[in-house]
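A.B. asks: pasted the sequence and its predicted model underneath.
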Amino acid sequence: MAVAHDVLVVGGGGAGLRAAIAVAEADPRLSVAIVSKVYPMRSHTVSAEGGAAAVAGGDDSLDEHAYDTVSGSDWLCDQDAVEAFVGEAPRELLRLEHQGCPWSRTPDGHIAVRAFGGMRKKRTWFAADKTGFHMLHTLFQTTLSYQDIVRYDEWFVTSLLVDNGRVGGVVAIELATGRIETIIAKAVIMCTGGCGRVYPFTTNANIKTGDGMALAYRAGAPLKDMEFPQYHPTGLPFTGILITEAARAEGGWLLNKDGYRYLQDYDLGRPEPGPVLRSMELGPRDRLSQAFVHEVAKGRTTDTPYGPIVHLDLRHLGADVIDAKLPFVRELCARYEHIDPVRELIPVRPVIHYMMGGIHTDLDGAAGLDGLYAAGEAACVNINGANRLGSNSLPELLVFGARAGRAAAAFAASAGDAESQAVHAQAKDERHRLEKWLSRQGEGPDRIADLRTEMQETMENGAGIYRDEGSLAKAANELQRLRERFSDAAIDDRSRVFNTELVATLELSFMLDVAESIVTCALRRAESRGAHQRTDFPARDDERFLAHSLAHREPDGTCRVAYLPVTITRWPPSERVYGR
């Protein structure tokens, strides 16, 4: 037996909820469902802090937002996608306000905007420093008004079903019971978020294991620009919890162990003279993270049990500003570091934050297989290129979640039945695979947690802020050995109810696929651009690499890389600047 829907959204975060709403609005006759491995309000969108970028009038313009995004991306974004994005972002944020999102306001009642890294104008809308929390609440409450949207909360998708190049649904496990179910769908939208957990230090929640990316990759859809994981320069050293860029937007300083604002010693991409001391903390995230590595090499950081750190200083802002605009930062510091940023320095270090790459899609989220769409961080449309500007990701999931939802609705309305013998045969094979994992004893000594830790260390050491051919080749070899050991690993938990060890096993298999695509693409890109910094190829090479990488999974499981030209509409490649 199987259940069936016209459109199935995999992932219950911001992109998934926005996509489901778009389907319901586009064609109320369609059956739409959301399957999520956590309750939607526990999706990672809830942890976004700083804000959402969109032109709010004044002296700002769509062209300026587009240019900042293009320049920040180191010219690797598709400019047609950027222009669509900046044009639709203000409407999406206003729509959220009408649905109840409590944007912070100025004393005269206008929407408040703050500065954010790499942007020349203040255009980041915010709700104190809990923007993602309020956005996700608003979207979730809105879905409740559509009674025909069905939710499968705490279900884990393990396989994407495809018959002759067309998606037919998924296989998923109900975590509460262990029941394995086939869910037939005419269209599937992947909105499963990023893959930060392939690295050891990350702001990402434990659920962000690249599931949707790997599902699409295994089904035949390519992954695009996977060599560009983004480090955020200010994460707490033990937990990886994010200290939002808003803390620097409000005037926070980054200090080395000597109390010196070290960013003034580095080229952050600002070629002309100006008030550098005022703006340098809002340089692009990749440049700030790279500066940290140089401070470590110079011996100007502080050693801790969790690696070297610098400090973020908010003390000069005062309690009133911090409590009004950064209350969550103060709460996080108290709970996880036992310090008060009103009076004490915050220890920080760069941590993996966001994946610029993802499932290759067009402007409407179509992912290369009939009926397959993707949006949010799981997708790569591509507006982020080699470096995402902070506060672009939240409006991105709204704009392209809506576009994917409308496109999937149109496809499902005109498509025939997705159910077929081949789809049911694949579902039967997947059921047997999952049952085998539960029953197997395993031949090797390895446990899933140990393999995961080794994978994360391999990625940090080989494909971190700086890479070279030697480190990447070593990482590729170690990942291959980990995959071989994984095939012999066993799990001890044989239960059906909330078997977290089985989930961790399936997640690790996804992460190994994603990690391999990151390393393979990084090995092929013999240049330095944005978040991809090759010490053996330190210059940007537009002649050879002004192109997107496309990682294809071969029948033998290996990764093949091809290239796709970048779409340039109005801004030819030039020197990268910020805050001009």
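C.D. replies: Cool, the structure landed.
A.B. asks: going forward, measure contacts between C-alpha atoms and count neighbours the same way
C.D. replies: Fine.
A.B. asks: okay, buried residues for the host helix or strand of Gly132 please.
C.D. replies: Using DSSP states H and E, Gly132 maps to helix 131-144. Within helix 131-144, the residues that count as buried by 16 or more other C-alpha atoms under 10 Å are Thr131, Gly132, Phe133, His134, Met135, Leu136, His137, Thr138, Leu139, Phe140, Thr142, Thr143.
A.B. asks: now the longest strand along the chain, how far from the centre of its chain.
C.D. replies: Ordering each strand of the chain by length in residues (DSSP state E) puts strand 179-190 first. Here strand 179-190 shows a centroid-to-chain-centroid distance of 23 Å under the convention C-alpha atoms, centre = their mean, to the nearest Å.
A.B. asks: and the next helix or strand past that strand?
C.D. replies: helix 211-219.
A.B. asks: so that following helix versus strand 179-190, what angle?
C.D. replies: Relative orientation of helix 211-219 and strand 179-190, computed by axes from the mean of the first three to the mean of the last three C-alpha atoms, to 10 degrees: 90 degrees.
A.B. asks: touching helix 211-219 from outside, list them.
C.D. replies: Contacting residues not belonging to helix 211-219 are listed as 10, 158-162, 190-193, 195, 222-223, 358-359, 378-379, 507, 510-511, 513-514, 552-553 [C-alpha atoms under 8 Å, 6 or more residues apart in numbering].
A.B. asks: may I ask which helix or strand encompasses Leu479?
C.D. replies: Here Leu479, judged by DSSP H and E, is contained in helix 469-487.
A.B. asks: what packs against that helix?
C.D. replies: Contacting helix 469-487 under the criterion 3 or more C-alpha pairs under 8 Å, 6 or more residues apart in numbering; DSSP states H and E are the following elements: helix 448-462, helix 500-524.
A.B. asks: this is the comparison structure:
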Amino acid sequence: MEVLSCDVVVVGSGLAGLRAAVAAAAASEKLSICVVTKVAGPRSHTISAEGGMAAVVHPEKTGDTPHLHAYDTVKGGDFLVDQDAAMLLAQEAPSEALFLYKIGVPWNKDSDGTFSLRLFGGMSKPRTLFVKDKTGFYILTALYKHAKSFSNIAFYEEHLVTKLVVKHNVFYGVTALDMRRGEFKFFKAKAGVIATGGGGRMFKLTTMGYLNTGEVYGFALREGIALKDMEFVQWHPTALVPSGILISEAARAEGAYLVNKYGERFMRRYAPQKMELAPRDVIARAIAMECMSGRGFTWRDGTCYVGLDVRHLDPARVKERLPLLLELSKTYAGVDPFTELIPVAPAVHYFMGGIHTDLYGRVLTVSGEWVRGLWAAGEAAAVSVHGANRLGSNSLAECAVWGRLAGEQAAEYAKGRGEGEADGAVKALVEREENRVFYKLGRKEVGGTSAAAIRSALQNAMHKGAGIIREESALAQALSEVAKLISAFKEVNLHDTGRIYNMELREMVELDGMLLAAHAVLLGAYFRRESRGAHYRVDHPQRDDKTWLKHTLVHKVGEGFGVYYAPVKVDKWPPEVRAY
């Protein structure tokens, strides 16, 4: 086992992770920053973000304000948003948008030289900056290049983290499997930032890439860290059928319609004021209702879908602003958007919940105690700025803002932390983890349960139990199935016993954390007997502020789980009827 020492270790290399690394590196050239990521190059899921980034950059042009941005965020999140977090997002996002512009992100501009702004769902004013419909690609490319320019940032790509090394609520680093060399490593660090994104691959249909397995949520549970509001999983209304590839909200921001098989713009029934620019949870449920009522189309594989219509839009404008939509539709669905409807259906897109943190991203236990030296940012964290439903384009803003905040704080903490704090007990933890990870490779058994079979069963259970529309019996059944899968996982055998690029071993490590995280999602959904944002219970269809205006906290208790609750920070806007 190789031991590498870092002042700050950042796990993940998307927008949140790279922003944290750059902020930490800029704090002092004497600090060493390690970026540990399971992808190679700028291929983290940020690259798939299409629509844009929310920020109040031209208030004189639009009449927008940070106060209004925060209010839209709180209302969009169905009032489960911590309102101090919403204000912090709105206040800090403009400077982050300008920072990205300075390092090479070519935001679209209007003829007057100001940044072009889109009106996304749930927004009162247009505030989404964008680069065509490939915003994430341009952001990640520019930020990766910028991070590479720092001599004190070292990248460890294709390294799969297997454990957060925590003892007595103090962070000491992470262990990782070097997929290229088949070697086990311990990244000993004074401070750490978790920025590993979401866990869409727990579900059967998702817009997320294959790397978004969410195992670090489970690893956090193992170390006494709480997960917050995991029941709130966003289904994006417009994933391309049958692939599940994202069709950006940018299309609807540019004027695209949603229609059923009768050609009706059915959003009139569900959000007559905002129509196709209602929040994502409202539109995803509307599509589900259209399908349940027999008004949807049916794909060849039986999938019910609706049509996204851009045929009435100016072709030149579509080519200029939505080139990826044209490319994806033709390549993966075989349709020409200028003459045909684009087939779309909801798919899992984003986790509003995540690792429990305070306002500034410090990682917390269920009792609110800080795990010293550890921060989380981006989709991996629950600050909580999105509440029960994230507004489109707030995610890139969140990643940039809290990535920077976490990186700056981690650097400051590392400056004051002494050397040699990883004692013999920590060394024993690391050695035990190496033995655990490689244990299966040395076994001679043949057959047994495969990780792939368990993963498929997990995805089916989550799809049935924790879908767009939920109810108690289905959730109970899914909980039972996942509990059985956790037990079955202990008997998983590997057929590939090599160490270099052992993808079966990688899948096993991922699945180990995914199962625990999925259990947390289901527990939160089972006990929350109301409907709020993305969590819709057909057996409890109303929002219940008297009983349920609170955050769910799940943590490990021995071999089981504990569920606790914490108050939502409401200091500006009391809950109101959420109408669109």
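C.D. replies: In hand now; what should we look at? Model, not experiment: these values are computed from the prediction.
A.B. asks: looking at the helices and strands packed on helix 469-487 of structure 1, spot the one closest to Glu396 of structure 1.
C.D. replies: Among those, the nearest to Glu396 of structure 1 by C-alpha to C-alpha is helix 500-524 (21.9 Å).
A.B. asks: would you check the span in structure 2 matched by the closest one?
C.D. replies: Residues 503-527 of structure 2 are the counterpart of helix 500-524 of structure 1, counting by TM-score structural alignment.
A.B. asks: what do we get in structure 2 for Asn206 of structure 1?
C.D. replies: Correspondence of Asn206 of structure 1 to structure 2, assessed by TM-score structural alignment: Tyr210.
A.B. asks: can you get me a residue count around that match?
C.D. replies: 11 (other C-alpha atoms under 10 Å).
A.B. asks: swap in the one 3 residues further on?
C.D. replies: Thr213 of structure 2 sits with 23 neighbouring residues when counted by other C-alpha under 10 Å.
A.B. asks: before we move on, what about the one 3 residues further on?
C.D. replies: Per other C-alpha under 10 Å, the neighbour tally for Val216 of structure 2 reads 29.
A.B. asks: again, but for Leu282 of structure 1
C.D. replies: Neighbours around Leu282 of structure 1, by other C-alpha under 10 Å: 26.
A.B. asks: any idea what it aligns with in structure 2?
C.D. replies: By TM-score structural alignment, Leu282 of structure 1 lines up with Leu277.
A.B. asks: wait, what's in contact with its match?
C.D. replies: Phe120, Gly121, Gly122, Arg252, Ala253.
A.B. asks: now do the same contact list for the counterpart of the first one in structure 1.
C.D. replies: Pointing back at Phe120 of structure 2 there. Aligned counterpart of Phe120 of structure 2 in structure 1: Phe116 (TM-score structural alignment). Phe116 of structure 1 sits next to Lys122, Arg123, Thr124, Glu245, Ala246, Ala249, Leu282, Gly390, Ser391 when contact means C-alpha under 8 Å, 6+ apart.
A.B. asks: narrow those residues to those in helices?
C.D. replies: If you go by DSSP state H, the contacts of Phe116 of structure 1 have Ala246, Ala249 in helices.
A.B. asks: mind putting the contacts of Phe116 of structure 1 in a markdown table, distance to Arg431 of structure 1 included?
C.D. replies: Listed next are those as a markdown table, based on distance: C-alpha to C-alpha, whole Å:
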| residue | distance to Arg431 of structure 1 |
| --- | --- |
| Lys122 | 52 |
| Arg123 | 49 |
| Thr124 | 46 |
| Glu245 | 44 |
| Ala246 | 46 |
| Ala249 | 50 |
| Leu282 | 50 |
| Gly390 | 41 |
| Ser391 | 41 |
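A.B. asks: let me know the secondary structure of the match of Phe120 of structure 2.
C.D. replies: Classification of Phe116 of structure 1 using DSSP: H, G, I helix; E, B strand; the rest coil returns coil.
A.B. asks: from Gly235 of structure 1, how far out is it?
C.D. replies: In this view, Phe116 of structure 1 and Gly235 of structure 1 are 17 Å apart by C-alpha to C-alpha, to the nearest Å.
A.B. asks: same check on Ala490 of structure 1?
C.D. replies: When Ala490 of structure 1 is compared with Gly235 of structure 1 (using C-alpha to C-alpha), they lie 34 Å apart.
A.B. asks: which one of these two has more residues nearby?
C.D. replies: A count of neighbours by other C-alpha under 10 Å puts Gly235 above the other of Ala490 of structure 1 and Gly235, at 25 against 22.
A.B. asks: how about that one, what's its match in structure 2?
C.D. replies: Going residue by residue (TM-score structural alignment), Gly235 of structure 1 aligns to Ala239.
A.B. asks: residue contacts, its match?
C.D. replies: Thr207, Ile245, Leu246, Ile247, Val344, Ala345, Pro346, Ala347.
A.B. asks: which ones among the residues you listed map onto strands?
C.D. replies: Per DSSP E, these map to strands at Val344, Ala345, Pro346, Ala347.
A.B. asks: in CSV: the residues you listed, plus distance to Gly76 of structure 2 and neighbour count.
C.D. replies: Below are these laid out as CSV (distance: C-alpha to C-alpha, whole Å; neighbours: other C-alpha atoms under 10 Å):
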residue, distance to Gly76 of structure 2, neighbour count
Val344, 23, 28
Ala345, 21, 27
Pro346, 18, 30
Ala347, 19, 28
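A.B. asks: contacts only, for Ile189 of structure 1.
C.D. replies: So Ile189 of structure 1 contacts 7-10, 16, 19, 372-375, 404-405, 408 (C-alpha under 8 Å, 6+ apart).
A.B. asks: got a quick PyMOL command for the buried subset of the residues you listed?
C.D. replies: Applying 16+ other C-alpha under 10 Å to the contacts of Ile189 of structure 1, the buried members can be selected in PyMOL as follows:
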select buried, resi 7+8+9+10+16+19+372+373+374+375+404+405+408
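A.B. asks: narrow the contacts of Ile189 of structure 1 to those in strands?
C.D. replies: Among these, DSSP E puts Val7, Leu8, Val9, Val10, Leu372, Tyr373, Ala374 in strands.
A.B. asks: so what's the third one up against?
C.D. replies: Remark: with contacts taken as C-alpha under 8 Å, 6+ apart, Val9 of structure 1 is in contact with Gly16, Ala19, Ala20, Val32, Ala33, Ile34, Val35, Val188, Ile189, Met190, Cys191.
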